[in-house]
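>>> only geometry, no sequence info:
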């Protein structure tokens, strides 16, 4: 059997794969045949695959460090972020040979790698039926490799009954992924549950059975009955019963009723460790964790912290966590049920359960609208002086909630008050992180009680980058903060690509504080960035200067020359700054006419809107941009375009908003229509659309039905990016304001959505 690949632009790679004898007839000595393949014409994520044979040999080394490095390299390069490459596929016969050989060390790790490859191609085969590389070559590598793995499902059947528990554990999931005979797969998994005694393996069998149903609906009837029998079997261990109940809801969410969550909570109580005796509980004294090693001076603090966060957020602290995450996903919009479960989790006597519940609660609060006061308070209750590890997680979660953390304000302040402000620079790693996160969260609420610790940070340079990102919420303390930030800005070495404290962050914070004393420092920094041709930092520094308006007029002589030099972005930022600093349309509108030659120059379009009616000379160009975009959208719809260009929606929003701000009522119908079309095509434009509708007043009345719909939706949208909560709260505020103003107006003729 040979895999078939269609690689029209790389015949050498295609030949190397097609000539490879794939899988049947593998013998233990196949590892010696590695040199029979021309690995140099195959690829991994970072180039030619000539290193792959060394990794495959390293996986069978007697030295565990060599084996670990080999697996790490393969995952990082030949299976980079789940992508499969020609060298990955060429490795399969050798990996299967090693998995089959009882003498192979770490056979479980080999089987787990095979499973990872199979899982990725199974999940991706429908999306990437044909993929194109950078040179235009086409490949059917995902569906071909998925079929290949299915053809060798029997290997996983064998591994799943292997005497080595690590091999069995790695193979069980393959029974649900690669077997296309639903009846056989169900029978094998039922047998595995009876044979396995470990809680982890039994839970994996139950989860795999649910995955099988989701992949092969023909298995649904017998599997759901099996789940019900497991749940009702009081003689069965509670871990397996809990897994069965959770995974039944994944397969049949319509089966969720008023008793489902109470049953889960009861089973959760049974599997949760008993509370510690009073004498065994940790003392409430100061943290006794080891001092943190000095960070690498060549790595900026915010970069090192980001990697620490990634590692920490990948940890699981309780055996029930993966089950509860799956259950919350199955519950979806049943907010009351999810809140009831989270209350139990956050009150659990098991610290691992409480720790993992913090982020689950944060996800619910940031993803779903509603009254989250109780959940926020329970997260706040996790701020305990005797447990800095959980406290740090709670404080970080509260910081991500923004204004929604208000019910925990006093708890945050009390936690910070337990220590001196110099706890910001504590030598104890976990205690330092907990204190810093609590300070940042309190500052995010605009509370000046966070200030003493932030001043310590700015004065002694310990994690100053974190303090800089927080102080912009405390404009009432500008007199104390601005001089410190100015000194930091003056000390920035603009010849360095990545300074520890970004001049961009400093500029943003100084603009937020609004103290005009910062203007000279911003001007000097801007000049330094220009001298070093650091355009990436020059532009935000210029925008910060512009935020001070005429109070920064002293910088005009430096800014004006840039309106006719440098990149389009710099010229646009310079034109905007000239407008803000002196407010003379006659100087700026002629610049705008040139800048608008590129219809996606949103900053220039926005500048035209801020200038307002005096920018009337650019109205024909704005109308042209709007018409061109409408025509492009119509062509896309007529061609049934599969991929939406979200930039099109933003072009509509920016252009229509400027059109309203310049021309007003005469363009009302055109503007409302464009805004509603943009909102329909790209929901992330909602805040900008609503901001313009809010400025339009009564002219926005045709948009009222869409505003009602937006206000009624329970979901906030994507919570993965910073500021998502504030974004949604602003949407809600604008919707309520518009409803109040428009709902009693007489019905207007509807503005059509094209």
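All right, it came through fine. The structure displayed is predicted, hence computed values, not measured ones. Residues are numbered from 1 along each chain as shown.

>>> okay, CA-based contacts and neighbour counts for the rest of this
Will do.

>>> so what's residue 66 up against?
Contacts here follow C-alpha atoms under 8 Å, 6 or more residues apart in numbering; on that basis residue 66 touches 58, 59.

>>> so where do the helices sit in the stretch 51-200 of the chain?
Taking DSSP state H, counting those that start in this stretch as the test, the helices found in the stretch 51-200 of the chain are 52-58, 64-73, 86-100, 107-124, 141-151, 153-159, 165-178, 182-195, 199-215.

>>> residue 124: neighbour count?
When neighbours are defined as other C-alpha atoms under 10 Å, residue 124 has 17 of them.

>>> one step back: out of the helices of the stretch 51-200 of the chain, flag the one nearest residue 466.
Among these, the nearest to residue 466 by C-alpha to C-alpha is helix 64-73 (31.6 Å).

>>> any idea which of the helices of the stretch 51-200 of the chain is most buried?
Most buried of these by mean neighbour count (mean count of other C-alpha atoms under 10 Å) is helix 165-178; its value is a mean of 24.

>>> got the angle for that one vs helix 141-151?
Helix 165-178 and helix 141-151 are oriented at 120 degrees to each other (axes from the mean of the first three to the mean of the last three C-alpha atoms, to 10 degrees).

>>> what's helix 165-178 in contact with?
Contacts for helix 165-178 (C-alpha under 8 Å, 6+ apart): 107-109, 111-112, 115, 118-119, 122, 149-153, 156-157, 159-162, 185, 188-189, 201, 204-205, 208-209, 211-212, 215.

>>> again, only this time at 6 Å
Contact partners of helix 165-178, identified using C-alpha atoms under 6 Å, 6 or more residues apart in numbering, comprise 108, 111, 112, 150, 153, 156, 159, 160, 162, 201, 208, 212.

>>> please compare the first structure with the one that follows:
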């Protein structure tokens, strides 16, 4: 099927340059191939947002991989492109702005799935986890919900080989809706916690999540996932206040959205006001924030917004005076 790329668009305008980049993936020199990969990432699927050229580009990439025409040094990046496209389908499914684009994109990525699935079987051990993560992103799309069995079996096989952290393989399995409750008593704390994140409704999972919040998460578990889970299972801020103070005192400024900032928003569902005194847990949290040098750059608007929304002073000394 011939594609009229002039009628399609990417993030920077008409997609008339996309065919040349696609051709470079099989025959260009190293610099040209890298430019082609950059084009897919920055124009065809810019920051995860698809355009009208995205689905045809996915089909073209699938053909290159199916016919083994893609240069070997592009295969990993092309699989990642397909995985990112799948994430867009999943994450934007309720966004009406993309409702005219996503059905065709979902169909294109689903067609790629049987083509790229063998890449995990044939993977070098040091690339297996990367390939699995992208295949999981594809398999999580709704059209593939009943076609995950083979991928699940492959991931179980790779995890048993010890090719990478067990907690990260477990994360792949959890995303495929595999029941992981038997791993809640695993001797590896990272595995236990990863299982808990997928079974937070289990009392054992809830207990593991709340107990883990105070310390830096073990390798294979991301703090943002742990914080989000703790906020979902905690009865109120008081229940996690002590652990939240530990996070607030050590987190980097970049946690303004899903780390210390999320905890501040949970602690202050209503902005602080002089007519409503701070509770002791709120006071302890502000004290912890004051101890963290990372959070007080006056030019950092992201951090400033967290304080503003909580009704707290933006200046460190003012917060220090507030809590005594």
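That came through fine. Fair warning: this is a prediction, and the values are worked out from it, not measured in the lab.

>>> drop the TM-score for these two in here.
The TM-score (TM-score structural alignment, normalised by the length of structure 2) is 0.72; 296 aligned residues with a C-alpha RMSD of 3.9 Å.

>>> re earlier: relative to residue 635 of structure 1, which of the helices of the stretch 51-200 of structure 1 is closest?
So among the helices of the stretch 51-200 of structure 1, helix 107-124 is nearest, using C-alpha to C-alpha, at 29.5 Å.

>>> just give me the mean distance for the closest one relative to structure 2.
In the superposition against structure 2, helix 107-124 of structure 1 averages 1.7 Å from its aligned positions (mean C-alpha distance after the TM-score superposition for structure 1).

>>> picking up where we left off before, which one of the helices of the stretch 51-200 of structure 1 lies closest to residue 581 of structure 1?
helix 107-124 (52.8 Å).

>>> got the angle for the closest one vs helix 64-73?
Going by the same axes, to 10 degrees, helix 107-124 of structure 1 is angled at 0 degrees with respect to helix 64-73.

>>> coming back round to it: out of the helices of the stretch 51-200 of structure 1, which is closest to residue 572 of structure 1?
helix 107-124 (42.0 Å).

>>> onto which residues of structure 2 does the helix or strand where residue 733 of structure 1 lies map?
Element membership of residue 733 of structure 1, judged by DSSP states H and E, is helix 724-742. Alignment of helix 724-742 of structure 1 against structure 2: no match, by TM-score structural alignment.

>>> quick one: buried residues of that helix?
724-732, 734-735, 738-739, 742 (16 or more other C-alpha atoms under 10 Å).

>>> just stretch 178-185 of structure 2 next, same as before
180, 181, 183, 184.

>>> before we move on, what about stretch 678-696 of structure 1?
678-682, 684-694, 696.

>>> and the residues you listed, which of them are in helices?
678-681, 686-694, 696 (DSSP state H).

>>> now distance to residue 1 of structure 2 and secondary structure too, for the buried residues of stretch 178-185 of structure 2, in CSV please.
Shown next, in CSV, are these (distance: C-alpha to C-alpha, whole Å; DSSP: H, G, I helix; E, B strand; the rest coil):
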residue, distance to residue 1 of structure 2, secondary structure
180, 44, coil
181, 47, helix
183, 48, helix
184, 50, helix
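
>>> identify the farthest-apart pair in those residues.
Taking C-alpha to C-alpha, no two of the buried residues of stretch 178-185 of structure 2 sit farther apart than 180 and 184, at 7.3 Å.

>>> overlap in contacts, the two.
residue 195.

>>> in the stretch 251-400 of structure 1, which spans are helices?
260-271, 301-313, 321-331, 335-346, 351-367, 373-381, 388-401.

>>> I'd like the ones you listed as TSV, with distance to residue 20 of structure 1 and mean neighbour count appended.
Formatted as TSV, these follow (distance: least, C-alpha to C-alpha, whole Å; neighbours: other C-alpha atoms under 10 Å):
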stretch	distance to residue 20 of structure 1	mean neighbour count
helix 260-271	50	16
helix 301-313	38	12
helix 321-331	39	18
helix 335-346	52	19
helix 351-367	46	22
helix 373-381	56	20
helix 388-401	50	25
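
>>> the ones you listed into TSV, with extra columns for distance to residue 586 of structure 1?
Shown next, in TSV, are those (distance: least, C-alpha to C-alpha, whole Å):
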stretch	distance to residue 586 of structure 1
helix 260-271	67
helix 301-313	44
helix 321-331	57
helix 335-346	56
helix 351-367	46
helix 373-381	52
helix 388-401	44
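
>>> looking at those helices, which is closest to residue 504 of structure 1?
Nearest to residue 504 of structure 1, of those and by C-alpha to C-alpha, is helix 301-313 at 13.7 Å.

>>> chain center to that closest one: distance?
Helix 301-313 of structure 1 has its C-alpha centroid displaced from the chain centroid by 14 Å (C-alpha atoms, centre = their mean, to the nearest Å).

>>> so it corresponds to what in structure 2?
Using TM-score structural alignment, helix 301-313 of structure 1 pairs with nothing in structure 2.

>>> over to stretch 410-422 of structure 1?
So stretch 410-422 of structure 1 sits over no part of structure 2, by TM-score structural alignment.

>>> quick revisit: between the ones in helices among the buried residues of stretch 678-696 of structure 1, which sits nearest residue 14 of structure 1?
residue 681 (40.3 Å).

>>> who's in contact with the closest one?
Counted by C-alpha under 6 Å, 6+ apart, residue 681 of structure 1 has zero contacts.

>>> and it, what's its match in structure 2?
Residue 681 of structure 1 maps onto nothing in structure 2, by TM-score structural alignment.

>>> now for residue 181 of structure 2: which residues touch it?
No contacts exist for residue 181 of structure 2 under C-alpha under 6 Å, 6+ apart.

>>> that one maps to what in structure 1?
That one, residue 181 of structure 2, aligns with residue 228 by TM-score structural alignment.

>>> kindly report the same for residue 81 of structure 2.
For residue 81 of structure 2, the residue aligned by TM-score structural alignment is residue 113.

>>> and residue 120 of structure 2, by the same measure?
With TM-score structural alignment as the criterion, residue 120 of structure 2 pairs with residue 160.

>>> distance of its match from residue 202 of structure 1?
12 Å (C-alpha to C-alpha, to the nearest Å).

>>> for residue 64 of structure 1, same thing?
Taken as C-alpha to C-alpha, the span from residue 64 of structure 1 to residue 202 of structure 1 is 28 Å.

>>> any idea how far stretch 205-212 of structure 1 is from the middle of the chain?
27 Å.

>>> that stretch vs structure 2, average offset?
Stretch 205-212 of structure 1 sits 3.1 Å off on average (mean C-alpha distance after the TM-score superposition for structure 1).
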